[in-house]
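Enquirer: sequence plus predicted model, see below.
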Amino acid sequence: MKVVFIHFCFEDYSIELINSLSEYVDLTVIQPEHIYAKCRQYIKSTVKVEYFKKYRIRDPRNFFSMTSMMRMVKKISPDILHVQETNDPWYDLTLFTNRSYPLVTTIHDVYRHPGDRDLIPGSDFTRRIAIFRSKQLIVHGDKQKKQLHKRFPELSSRVNVIPHGELGTLYKQFIDQHHSIPREQNSLLFFGRIWPYKGLSYLLEAMSLVIKEIPDVKLTIAGRGENLDQYSHILSDKKHFTVLNRFIPPAEVTELFLQSTAVVLPYVEASQSGVASLAFGLGTPIIASNIGGLSEVIHHSKDGLLVPPRDVHQLAKSILYLLKNHQIQDQIQVATSARCKTDLKWSNIASQTLDVYQKLGGAATLSI
């Protein structure tokens, strides 16, 4: 089976899926040039990789970029075209005229996150084209499937649930594995894009309660996003807070997770979470809101702790419970390690993806 895999983002997820899928299918990856530069060395040498020049989203030259991309697809003439959902209307518009190959689309977020400033005007409309053109759709959880059914009930029969795999195996490649990174006691990590739906304000409120009982606790806030000046009166306390409000290189990301006692995800809205997948893979215990996809991937008191969203007191209570209980920390690490060898293992995810492809094995193709 010949498969073309296109992605514009979700690099870490795509790398792992590409490498595992290549064991099952004749795979060609097509990606923008700047994504190629970041990914190529981590993609197996047996995988064929093509790339094209991609411009900033408002640049009309993207019309020619998409034309070039679709020419690559046509030359390969795949049995399946698998695209990672994109926030790019230029790609979506190509689907008006290109219907040649059975399309599989992985949807990472059914609804755009509230307060997400990366949302491109018009993209929420154009992505409907990609959704309706897709012969099969992949989401990462049952709650996402229900959301998709509610939004597009006529497409329910096309939706497949496949978990988001662990990301620790990939991120360990970014560091020198001959030097161990010890866990720091009483160290917490808030990582990722810092938008309002991530619930940072609730974590900062909870920290004031945690500090009273564990005076040496420290929270690292790492990632780009909203202006943190509104929290300056809290974050000026350098004893308890470290702020890295910038892009974090992969090697530094790995080190942050490995040295932290726990990662905290106090989200007020969630679909799936690459942060949780990374924490699982690196053995960093998670405290997260019992919401959206987080409530599916994390099994409370087994491989993580779940708290009601926006509940500052329960969040503080769970943080204190985990930091004070080394047995629970060890238990969670053992449980997440087991998950990474079963349902979150990439070879298993690739096998499930192949099952989706095989549903289209007899699908007729149209001429371009």
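Expert: Sure thing, it's come through.
Enquirer: only C-alpha atoms for contact and neighbour calcs from this point on.
Expert: Noted.
Enquirer: can you pull the contacts of residue 320?
Expert: Residues near residue 320 by Cα atoms under 8 Å, 6 or more residues apart in numbering: 210, 213, 214.
Enquirer: just the element for residue 126, please.
Expert: helix 123-133 (DSSP states H and E).
Enquirer: which other helices and strands contact that helix?
Expert: Applying 3 or more Cα pairs under 8 Å, 6 or more residues apart in numbering; DSSP states H and E, we find helix 123-133 packed against helix 89-94, strand 103-106.
Enquirer: ok, and here's another one to check against it:
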Amino acid sequence: MEKNADLLHIVEPGGRGGVYQHVLGAIQNGTYDKYSEVVIHTAKDAELTPAFENVAYCHCMRYQRMGPRGLRAVASLFWVLAFMLPHLFVSMLRRPGEWEVQGLFGKGIYTIFVIIPKLGGHKTTFVPHNSFSRNNSKMEIELMRWALRLASRVVVFVDAEINKFDNVRILERRRLWQYLLKVDPATIEEWKERVGASGRPVVAFIGQLREDKNPELLLEAASSISNPLTLVFAGQDKGAVQSIRNFALASHHERIVIDSYLDSVDFQALIMVSTVVVCPYEVASQSGVLALATQLGTPVIASNVGGLSEQADVVFEVGGKDAAAALASALNSFLS
């Protein structure tokens, strides 16, 4: 069967969160306009499926979202091996075209997503979004190297990542678009009341609540600031919520913790009502949160890791003993 250069298969199994919303944002902003048809292979319960011209959603991934973590992981892995991978192989044979694999899915399973179309001789783009393993797993790092070597093209979003991928065939730099919704004014007012009713500046830490994202550094920095602030920590708990709640924050500040996954509307509305978004991460390549805040016009303060300095309005140095003081100085300078 002759290959169709106008067809692009995008593999993004997650169906929610930053990587998936980036795929939608890239479509929304014309990244894939050269293709006459785009098929997104994603989750059955994808959080958004906006109607784009010439874009189809293939809901070939199914998650076990409920139950103990171990059971969910096993059930989801079974679906990938028994159903999704065979489906992708059949799609490669029946509907040849170009392929793009988005994100570091499933502790290395994404490498198989890259291998399948390569076996058929199809052009395959790999968009890892990170140049590191969050678990510092040697196996995951090696699998990433395999995917990078196999891919026809690798995509990065910031200049700081370019030298991280020096052993690839073609390296392409793109803009990290995030999907923008039309948010109901009533929703915005609800969020203003929820986090800004006191009239204090709203300093937001938004996204997965993880230790490597340094939420306690923001709390420590805020404690040295005399002007009262409202600190909002919002996102799915990935191990940091307890330490956020337990931190002895100065009493003149207000702390709001929302430890649940925010859908796209609420995520966007919270950014819109925030005075500033802070990303004090210890490790990062770039940030979808920063990209979205920039698109919405909300200022960002970020650490100087990865390519965050290319995305942020104000940058501070992280990693040393004076990191909290540096962040406090950046916050004071911005708020004044």
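Expert: Here it is on my side, so go on. A quick note: this is a predicted structure, and the numbers were derived from the prediction, not measured.
Enquirer: can you calculate the TM-score here?
Expert: The TM-score (TM-score structural alignment, normalised by the length of structure 2) is 0.80; 300 aligned residues with a Cα RMSD of 2.7 Å.
Enquirer: buried residues in the helix or strand just after the helix holding residue 126 of structure 1, which are they?
Expert: Downstream of helix 123-133 of structure 1, the first helix or strand assigned by DSSP H and E is strand 136-139. For strand 136-139 of structure 1, burial by neighbour count (16 or more other Cα atoms under 10 Å) applies to 136, 137, 138, 139.
Enquirer: can you list contacts of the helix holding residue 126 of structure 1?
Expert: Residues from elsewhere that reach helix 123-133 of structure 1 (Cα under 8 Å, 6+ apart): 86-89, 92-93, 95-96, 99, 103, 105, 112, 137, 155.
Enquirer: are any of those buried, and which?
Expert: 86, 87, 88, 89, 92, 93, 95, 103, 105, 137, 155.
Enquirer: what stretch of structure 2 does stretch 327-338 of structure 1 fall on?
Expert: Against structure 2, there is no aligned range for stretch 327-338 of structure 1 (TM-score structural alignment).
Enquirer: hmm, back to that, of the buried ones among the contacts of helix 123-133 of structure 1, which is the nearest to residue 244 of structure 1?
Expert: Residue 244 of structure 1 lies nearest to residue 87 out of these, by Cα to Cα, at 26.0 Å.
Enquirer: where do the strands of the stretch 51-200 of structure 1 begin and end?
Expert: Ranges of strands in the stretch 51-200 of structure 1, per DSSP state E, counting those that start in this stretch, are 80-84, 103-106, 136-139, 159-161, 187-191.
Enquirer: closest to residue 304 of structure 1 out of these?
Expert: strand 187-191 (14.1 Å).
Enquirer: matching residues in structure 2 for that closest one?
Expert: On structure 2, the counterpart of strand 187-191 of structure 1 by TM-score structural alignment is residues 202-206.
Enquirer: average offset of that stretch relative to structure 1?
Expert: Its matched residues in structure 1 lie on average 0.8 Å from stretch 202-206 of structure 2 after superposition (mean Cα distance after the TM-score superposition for structure 1).
Enquirer: longest strand of structure 1?
Expert: strand 26-32 (DSSP state E).
Enquirer: what residues in structure 2 pair up with it?
Expert: Strand 26-32 of structure 1 maps onto residues 36-42 of structure 2, going by TM-score structural alignment.
Enquirer: burial count for residue 128 of structure 1?
Expert: When neighbours are counted by other Cα atoms under 10 Å, residue 128 of structure 1 registers 13.
Enquirer: map it across to structure 2 for me.
Expert: When structure 2 is aligned by TM-score structural alignment, residue 128 of structure 1 is paired with residue 145.
Enquirer: for that match, give its distance to residue 77 of structure 2.
Expert: 22 Å (Cα to Cα, to the nearest Å).
Enquirer: helix or strand right after the longest strand of structure 1?
Expert: On the C-terminal side of strand 26-32 of structure 1, the closest following helix or strand by DSSP H and E is helix 33-39.
Enquirer: residues touching residue 147 of structure 1, list them.
Expert: Taking Cα under 8 Å, 6+ apart, one finds residue 110 in contact with residue 147 of structure 1.
Enquirer: what does it correspond to in structure 2?
Expert: Matched to structure 2 by TM-score structural alignment, residue 147 of structure 1 sits across from residue 164.
Enquirer: can you give me the strands in the stretch 251-368 of structure 1?
Expert: Going by DSSP E, counting those that start in this stretch, the stretch 251-368 of structure 1 shows strands at 262-265, 286-289, 305-307.
Enquirer: which among the ones you listed is found nearest to residue 227 of structure 1?
Expert: Residue 227 of structure 1 sits nearest to strand 262-265 of all the strands of the stretch 251-368 of structure 1, at 18.7 Å, using Cα to Cα.
Enquirer: what's the closest one aligned against in structure 2?
Expert: Under the alignment (TM-score structural alignment), strand 262-265 of structure 1 falls on residues 276-279 in structure 2.
Enquirer: quick one: average offset of the matching stretch versus structure 1, please.
Expert: Compared with structure 1 after fitting, stretch 276-279 of structure 2 has a mean deviation of 0.8 Å; criterion: mean Cα distance after the TM-score superposition for structure 1.
Enquirer: got the contact list for that stretch?
Expert: 202-206, 213, 218, 271, 290, 293, 298-303.
Enquirer: on that earlier part again, would JSON lines of the contacts of helix 123-133 of structure 1 with distance to residue 71 of structure 1 be doable?
Expert: What follows is the contacts of helix 123-133 of structure 1, written out as JSON lines (distance: Cα to Cα, whole Å):
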{"residue": "86", "distance to residue 71 of structure 1": "19"}
{"residue": "87", "distance to residue 71 of structure 1": "21"}
{"residue": "88", "distance to residue 71 of structure 1": "18"}
{"residue": "89", "distance to residue 71 of structure 1": "18"}
{"residue": "92", "distance to residue 71 of structure 1": "16"}
{"residue": "93", "distance to residue 71 of structure 1": "15"}
{"residue": "95", "distance to residue 71 of structure 1": "13"}
{"residue": "96", "distance to residue 71 of structure 1": "15"}
{"residue": "99", "distance to residue 71 of structure 1": "13"}
{"residue": "103", "distance to residue 71 of structure 1": "16"}
{"residue": "105", "distance to residue 71 of structure 1": "19"}
{"residue": "112", "distance to residue 71 of structure 1": "30"}
{"residue": "137", "distance to residue 71 of structure 1": "24"}
{"residue": "155", "distance to residue 71 of structure 1": "29"}
